[in-house]
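>>> Coordinates for the following, if possible.
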Amino acid sequence: MAIRPATHSGSWYSNRTQELSQQLHTYLIKSTVKGPIHNARIIICPHAGYRYCGPTMAYSYASLDLNRNVKRIFILGPSHHIYFKNQILISAFSELETPLGNLKVDTDLCKTLVNKEYPENGKKLFRLMDHDTDMAEHSLEMQLPMLVETLKWREVSLDTVKVIPMMVSHNSVNVDRCIGDVLSEYIKDPNNLFIVSSDFCHWGRRFQYTGYVGSKEELHEAIQEETEVEMLTARSKLSHHQVPIWQSIEIMDRYAMKTLSNTPNAERYDAWKQYLEITGNTICGEKPISVILSALSKIRGVSASGIKFQWPNYSQSSHVTSIDDSSVSYTSGYVTIEW
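Below is the predicted model:
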């Protein structure tokens, strides 16, 4: 039995059991979400070091409809270190270590998924990732201790829940649709939950992104007219701009959230892709979010308002006021599905 070690323990988060548990439990208690939220089956949450994003992350986990009937949790995260196309990589480990207790992987389901084929050419839609790739990636690992702490908080035994960690890189629209077909069947089962790991805007020259909009109206007009947003440079005269950079970042991030919240389910995937193309917003989990949107678009028997995105918290690592500054945005979201 291969156990994935907690490779980011002691650096991205504490490796001391009591200290880590107290930190995460405090975040959950302070989140002010009166959860779990009934039928909150999917959450979107960040994956930075807990001292940066933990308070925002906790809003997502406090919302999650995590109860004793839950048997399986899918965790989807982006790839930060390797590039691959038109496949989902699944953890090949059977168990995942955290300082708070280990999580078991649903190895039987992983075997089922790796046999799924793309209908047009018979290529595999899923494959197992190698151990080194798995251990290097933080987007999946950063969800694990918070998940364990939340399970304990909700009095759900670690022995009764299994996880399926999935890494997403670059898919064509057709592959997203095929993967959506597969995952939609699991979304329909109320015993399954989904965690989508994503930070929002990475702003600054070190991230190669300096997008700027002066108002919600300006961004809306850019989306409607399909014109790219302004990119600030060292020569940009910020005194001529309407709002500070950090507020511009928030306008763009909240427009992304609004796009997911207000677009009809059948159109949400395309609207999301259009938003990303126009703004260039560096939402690192945009690909796993796209996969989930594709899966949700396959759900039938749900009313027009039956799939709802809610956003209980938002934060930034710093308030950018200069082209020389940088920041990363964190948002907590959850999706309720009412049949």
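>>> From now on I want contacts and neighbour counts done on CA atoms only, so please keep to that.
Noted.
>>> is it true that residue 147 touches residue 61?
Yes - the pair residue 147 and residue 61 passes the contact test of Cα atoms under 8 Å, sitting 7.4 Å apart.
>>> Between the two, which has more neighbouring residues?
residue 61 (31 against 20; other Cα atoms under 10 Å).
>>> which residues sit against the helix or strand where the more buried one lies?
For residue 61, the host element (DSSP states H and E) is helix 50-63. Residues from elsewhere that reach helix 50-63 (Cα atoms under 8 Å, 6 or more residues apart in numbering): 12-13, 24, 27-28, 30-37, 40, 43-48, 146-147, 150, 312-315, 317, 330-334.
>>> Those residues in strands, which ones?
Within the contacts of helix 50-63, residues falling in strands by DSSP state E are 40, 43-45, 312-315, 330-334.
>>> what's the farthest-apart pair in these?
40 and 315 (21.4 Å; Cα to Cα).
>>> So these two - more neighbours on which side?
Neighbours of residue 40 and residue 315, each counted by other Cα under 10 Å, are more numerous for residue 40; the result is 26 against 18.
>>> Please give the structure of this sequence too, so both can be compared:
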Amino acid sequence: MANASIRPATAAGHYYPGDPLVLHAQLSELLSTAVALETVLAPKALIVPHGAYLYSGPVAATAYAALAPMREQVRRVVLLGPAHHSQFEGFALPAAQAFATPLGAVALSRSHWLALQKRADCVVDDHAHALEHTLEVQLPFLQTVLGGFELVPVLVGAAGPEAVAGLLDELWGGPDTVVVVSSDLSHDLSYEQARHCDRATIRQIVDLGASLTTEQACGAAPVNGLLRAATRHGLDAHLLDLRNSGDTVGGRERVVGYASVAFCESPQYACRACH
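Just a heads-up that it's a prediction; the model follows:
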């Protein structure tokens, strides 16, 4: 594979360790000490924060620890996140055919990459992906808990819930496919304000209310689309962890909120599917 086809790990050394041994040790520590609020089985989708590991890593780890038992099953990860550095309509794919991290390169699912380009609202834009950390920071966790898998990385620009849900429907797949949406919650509120705001946001997410704003979650667009898709695919939302940077590193004047949420098949939906 030519180097030009690999997106480099631009967040390494900033959002997470650039040294593979240090990164491996940090991930092992985060995953081994993760304690979720609820035990879930076979999540089909996850909402995971994308801050620096020092800040959001403990919260992200609760989501990935829930995914770890599916290591032998999952072969494809559909990864959606907001674009912080570019503005565009719809969705952006990378031109690169693999994403690098200090733990190695993750290859894209070329068949899905080609199929998505048939959508009028999906463009190939390496510039949008070049410095974007929201997808990259999820990869070392995924590499650790899943081992080998194919990646479908999509940055979400100006897109409504129905458009995002439609894209997810195309990529939904079976038990070998998991969806990960990368998003933090509130930004730059005081500790108590953030707690109040984020609790309200989580109630909305658990109720599958697809009307979040960017003040509630920087990844509101992909989250809303996932919530719409979860409703029609019969998934229930389960809160695994909810904290903010004041909890993880201290400093409570201005904080960022983080949550991990798992989406699993509703027992009622499973029963209906059997008849």
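>>> now the next helix or strand after the helix holding residue 61 of the first structure: which residue numbers in the second structure?
Downstream of helix 50-63 of the first structure, the first helix or strand assigned by DSSP H and E is strand 72-78. Alignment of strand 72-78 of the first structure against the second structure: residues 76-82, by TM-score structural alignment.
>>> And stretch 283-294 of the first structure, by the same measure?
Using TM-score structural alignment, stretch 283-294 of the first structure pairs with 217-228 in the second structure.
>>> Distance check, the residue mapped onto residue 129 of the second structure from the first structure against residue 268 of the first structure.
Correspondence of residue 129 of the second structure to the first structure, assessed by TM-score structural alignment: residue 134. As for residue 134 of the first structure, its distance to residue 268 of the first structure is 30 Å (criterion: Cα to Cα, to the nearest Å).
>>> and what of residue 179 of the first structure?
As judged by Cα to Cα, residue 179 of the first structure and residue 268 of the first structure stand 16 Å apart.
>>> and if you look at residue 64 of the first structure?
In terms of Cα to Cα, residue 64 of the first structure sits 22 Å off from residue 268 of the first structure.
>>> which of those two has more neighbours?
Each of residue 64 of the first structure and residue 268 has its neighbours counted (other Cα under 10 Å); residue 64 has more, 26 against 20.
>>> coming back round to it: the residue nearest to the match of residue 129 of the second structure when sequence neighbours are not counted: neighbouring residues, count only.
Computed as Cα to Cα, 6 or more residues apart in numbering, the closest residue to residue 134 of the first structure that is not its neighbour in sequence is residue 91, at 6.6 Å. For residue 91 of the first structure, the neighbour count with other Cα under 10 Å is 27.
>>> Equivalent analysis for residue 151 of the first structure, please.
18.
>>> how about it, what does it touch?
Counted by Cα under 8 Å, 6+ apart, residue 151 of the first structure has contacts 66, 157, 158.
>>> out of those, which is most surrounded?
Neighbour-wise, the contacts of residue 151 of the first structure (other Cα under 10 Å) top out at residue 66, 28 neighbours.
>>> Now that it has come up, it's in contact with residue 39, right?
No - with contact defined as Cα under 8 Å, residue 66 of the first structure does not reach residue 39; the gap is 9.3 Å.
>>> On the three-state scheme, residue 198 of the second structure is what?
Under DSSP: H, G, I helix; E, B strand; the rest coil, residue 198 of the second structure falls in the helix class.
>>> What is the aligned counterpart of it in the first structure?
Under TM-score structural alignment, residue 198 of the second structure pairs with residue 253 in the first structure.
>>> Tell me who's in contact with that match.
Shown in contact with residue 253 of the first structure (Cα under 8 Å, 6+ apart): 200, 201, 281, 329.
>>> Which of the residues you listed are still contacts in the second structure?
Retained in the second structure: 200, 201, 329, out of these (criterion both residues aligned by TM-score structural alignment, their matches' Cα atoms under 8 Å).
>>> Please look at the last one and residue 319 and confirm they touch.
This means residue 329 of the first structure. No - using Cα under 8 Å, residue 329 of the first structure is not in contact with residue 319; the gap is 9.9 Å.
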